[in-house]
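Novice: Here is a sequence together with a model predicted from it:
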Amino acid sequence: MEFETRAIHAGQAPDAATGSVTTPIYQTSTFAQEAVGVHKGYDYARVANPTRTALEECLASLESAAHGHAFSSGLGATTTLMHLVDPGQRVVCVNDVYGGVYRMFSQVYAPKGYAFTYLPPEELSTGLAAHLDETTRLVWVESPTNPLLNVVDIHAAATAAHEVGALLVVDNTFASPFLQRPLELGADVVVHSTTKYLGGHSDVVGGFVATNDPAVSERLRFLQKSLGAVPGPFDSWLVLRGLKTLAVRMQRHCANARAVVAFLEDHPRVVDVLYPGRPSHPGHEIAARQMDDFGGMVSFLVESEDEAVDLVARTRVWTLAESLGGVESLIEHPYRMTHASTADAPFAAPRNLIRLSVGIEAAEDLVDDLAHALAAVPART
């Protein structure tokens, strides 16, 4: 079946008991057993829940994965994955990484004896092998990255990681499986914040991990049960509902992003536009090869930090808020907001950077609102 069909039907057969077309919300903490140890596949909801199972089966299918594991948040998924690493082992990570992941790596795990090496995206694509050794357990990449929209060659990174027995983990949140399926490119593990495009409506927080490695999956299932960072049935249902419209939403996100980029490219107050769909983008060729389209995230630079801070507070259709991937368009200042935890890092987000999560409103309204906000920016001196 094609992607759009699986998004609606995979793991979501009509309810056997009632015929309900929509997967029910199994709002229960425990399940009746016929005898000691004899049950219908469920005993306690932290271990498994039918609504969560439907989500895991559907999203695994969309990521071309044999195994899927849902979590209470993207950072809950990341924390669980970090239990595949032991103190003294090393994680090689893209330096343009989500601020929450950097905060976790640098302030939670590094003090406990975990080693981290941060590399620029181009080095991960072309020179990763030189930075790996037998202590490397994970290579952690985003593509496109957050917030600079850089691109990593996933196949090349996977090849280098596998040479030393490391696992390649790809955060696929920005692309979604509709645009990019890292497991098909050689990655071992895919991680998502389902809060973003997969849920799609800014009304749920969740995470997800997909893999084709049965040993990794078995370990993750054990950790999922033992650490307890699992989503409730209603949260699982909300993400499952979001998946049904993922394809049509992503098509609109991409189309609107192209319109926004075209406007920003020609605006005299915009210093640069960061979007992998631009032929001038340094990762455009790789993105065109490994993605089906270029996504709904756009970043751009203005003249100064003051201009950026003033501008993001001046829009009317674009909402000043953290997060991304919802149907509504969001605007933010990464240096002071989503990536404030990297402010003291050598790879801090630029102070004059603005990040856009392009929603599915009318493109004309989005462009007009940006035009109004930019027009009010003081002229450069």
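Specialist: Done, it's in.

Novice: Only C-alpha atoms from now on, for both contacts and neighbour counts.
Specialist: Will do.

Novice: burial of D306, as a residue count?
Specialist: D306 has 12 neighbours, counted by other CA atoms under 10 Å.

Novice: a helix runs through it, doesn't it?
Specialist: Yes - under DSSP: H, G, I helix; E, B strand; the rest coil, D306 sits within a helix.

Novice: Name all residues that make contact with it.
Specialist: D306 makes contact with N352 under the criterion CA atoms under 8 Å, 6 or more residues apart in numbering.

Novice: again with R6
Specialist: C58, S61, L62.

Novice: And the next helix or strand past the helix or strand that contains L220?
Specialist: Using DSSP states H and E, L220 maps to helix 214-227. Sequence order places helix 233-244 as the next helix or strand after helix 214-227, per DSSP H and E.

Novice: so which of the contacts of R6 is the most crowded?
Specialist: In terms of neighbour count, C58 stands highest of the contacts of R6 at 23 neighbours, by other CA under 10 Å.

Novice: what about that residue, which SS state?
Specialist: Following three-state DSSP, the label given to C58 is helix.

Novice: Find the residue closest to it in space, skipping its chain neighbours.
Specialist: Distances taken as CA to CA, 6 or more residues apart in numbering put A10 closest to C58, at 4.7 Å, once the chain neighbours are dropped.

Novice: here comes the other one, which I'd like you to weigh against the first:
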Amino acid sequence: MDDLGDSTRCVHAGQPAAVPGQPLAPGPVFAAPFHLHPKGVESGADGYGRMDSPSRRLLESAIGELEGGDCLVFGSGQAAINALLMTVLRPGDTLMMPSDGYYSVRIFAATTLAELGITTVEVPTAGPYPSMDGVRLVLLESPANPGLDVVDITRVAPAAHAAGALVAVDNTAATPLGQRPLDLGADVSVASATKAISGHSDLIMGYVATRSPELLAGMTKWRTLAGGISSPFDAWLARRSLSTLDLRLRAQTANAAALVEVLLADPLVTGVRWPGLPSDPSFEIASRQMRRIPGIVGFTLPSADHVEQFLRHSRFVAAATSFGGLHTSADRREQWGDSTPPGFVRLSCGIEDAADLVADVQRALSATRAG
């Protein structure tokens, strides 16, 4: 399907062949146990929902087509990345990961992994990258959350492989329509499907994608034994939402392009970040590596109080964590323990009309300045 357009791929990825009299898209299959043959479980037949589920397989097939590998869906993005880490790493191993990446993964590394005797080396997404000799896994995040730096995967992945390390990329912000890490040299693509993949801010989910049968088998075993699975209904909702991913991303990216001009022009705002901006430090790599830029913008107001006033005065920008949904939202990241200034805002553009969103942000900034 790689020769087709993005919307066509999103609508048809993983869908079963048409059957007269059946719906265009399968409904959810609600089952924990399934009927077994009286003689016992049969190979290839569903037996228990924790091990496998028809609704989950349809979603995995669809995401796998978009990512270009085999996919496993988990109950959250954290569960997905933990499965990767716990499958690959052993006591005495070294993990290289971004110092500016998702804070919960850094906490997991500093606590659980450290207690297991696994060493963590933190490196800024933008580099420079030290020697990878002795590293078992290089975890990248591009664009990084929340700072939006971009790493040159095509440069880092070969260096890691030459040192004997595996490479995984957190593809949450970009989505497989923005970049395909497996095509760029990564061994694993991991993401929170809570964000743009599902896109309606109504479920929690994550996934991994890989072309390695060994890694896939290991993470499948971990998922089965650890139990970090998604429900059939959540899997069905995510597959239904996936069909509009291209349409949603187009609107979000267009809104981000419009809003950065407003932010750059406002005297109260500093540190505007968006990889699609020609002046952004990540613009050159993003332009070369990514197929589209996500609708996520970073900027800084003078203080946490200024952020509060901005959100109070805005009609359409909701105060909310997470990103990639239909509604425009803003999150003051320092409140969660991210090492960002108190006034740093990660703004996730929704699909509102650009003119309405621009006018709303201008009004909110003007009222914040006046206050």
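Specialist: Sure thing, it's come through. The shown structure was predicted, so the numbers you read here are calculated from the model rather than taken from an experiment.

Novice: quick one: the helix holding L220 of structure 1 to structure 2 mean distance?
Specialist: By mean CA distance after the TM-score superposition for structure 1, the fitted helix 214-227 of structure 1 averages 1.1 Å away from its aligned residues in structure 2.

Novice: where's the aligned partner of V361 of structure 2 in structure 1, which helix or strand?
Specialist: Counting by TM-score structural alignment, V361 of structure 2 lines up with L370 in structure 1. L370 of structure 1 belongs to helix 363-375 when assigned by DSSP H and E.

Novice: which residues sit against that helix?
Specialist: Under CA under 8 Å, 6+ apart, the answer for helix 363-375 of structure 1 is N256, A259, V260, F263, R269, L311, V312, R314, T315, R316, V317, W318.

Novice: Can you flag the buried ones in the residues you listed?
Specialist: Among these, those classed as buried by 16 or more other CA atoms under 10 Å are N256, V260, R269, L311, V312, R314, T315, V317, W318.

Novice: All the strands of the stretch 101-250 of structure 1, in order from the start?
Specialist: Taking DSSP state E, counting those that start in this stretch as the test, the strands found in the stretch 101-250 of structure 1 are 115-119, 136-142, 167-171, 189-193, 207-211.

Novice: The third one vs structure 2, mean deviation?
Specialist: Superposing on structure 2 and averaging over aligned pairs (mean CA distance after the TM-score superposition for structure 1), strand 167-171 of structure 1 comes out at 0.9 Å.

Novice: who does that strand touch, helix- and strand-wise?
Specialist: Packed against strand 167-171 of structure 1 by the contact rule (3 or more CA pairs under 8 Å, 6 or more residues apart in numbering; DSSP states H and E) you find strand 136-142, helix 154-163, strand 189-193.

Novice: Give the other helices and strands that the first one contacts.
Specialist: Applying 3+ CA pairs under 8 Å, 6+ apart, we find strand 136-142 of structure 1 packed against strand 90-94, strand 167-171.

Novice: Most tightly packed of those strands?
Specialist: strand 167-171 (a mean of 26; mean count of other CA atoms under 10 Å).

Novice: Tell me how many other residues crowd Y207 of structure 2.
Specialist: For Y207 of structure 2, using other CA under 10 Å, the count is 27.

Novice: oh, I was asking about T87 of structure 2
Specialist: 18.

Novice: P120 of structure 1 too?
Specialist: When neighbours are counted by other CA under 10 Å, P120 of structure 1 comes out with 16.

Novice: can you check A340 of structure 1 too?
Specialist: 17.

Novice: Same question for E322 of structure 1.
Specialist: Around E322 of structure 1 there are 14 residues (other CA under 10 Å).

Novice: For it, give its distance to R46 of structure 1.
Specialist: In this view, E322 of structure 1 and R46 of structure 1 are 29 Å apart by CA to CA, to the nearest Å.

Novice: next one: R258 of structure 1
Specialist: 42 Å.

Novice: which one of the two has more residues nearby?
Specialist: Using other CA under 10 Å, the more surrounded residue of R258 of structure 1 and R46 is R258, with 21 against 18.

Novice: In CSV, list the strands of the stretch 101-250 of structure 1 along with distance to L149 of structure 1.
Specialist: CSV is the format used below for the strands of the stretch 101-250 of structure 1 (distance: least, CA to CA, whole Å):
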stretch, distance to L149 of structure 1
strand 115-119, 15
strand 136-142, 9
strand 167-171, 13
strand 189-193, 16
strand 207-211, 21
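
Novice: Looking at the ones you listed, spot the one closest to L223 of structure 1.
Specialist: strand 207-211 (12.1 Å; CA to CA).

Novice: To what extent does the closest one diverge from structure 2 after superposition?
Specialist: Looks like 0.3 Å for strand 207-211 of structure 1 (mean CA distance after the TM-score superposition for structure 1).

Novice: name the helices or strands packed onto that strand?
Specialist: On a contact count with 3+ CA pairs under 8 Å, 6+ apart, strand 207-211 of structure 1 meets strand 67-71, helix 74-82, strand 189-193.
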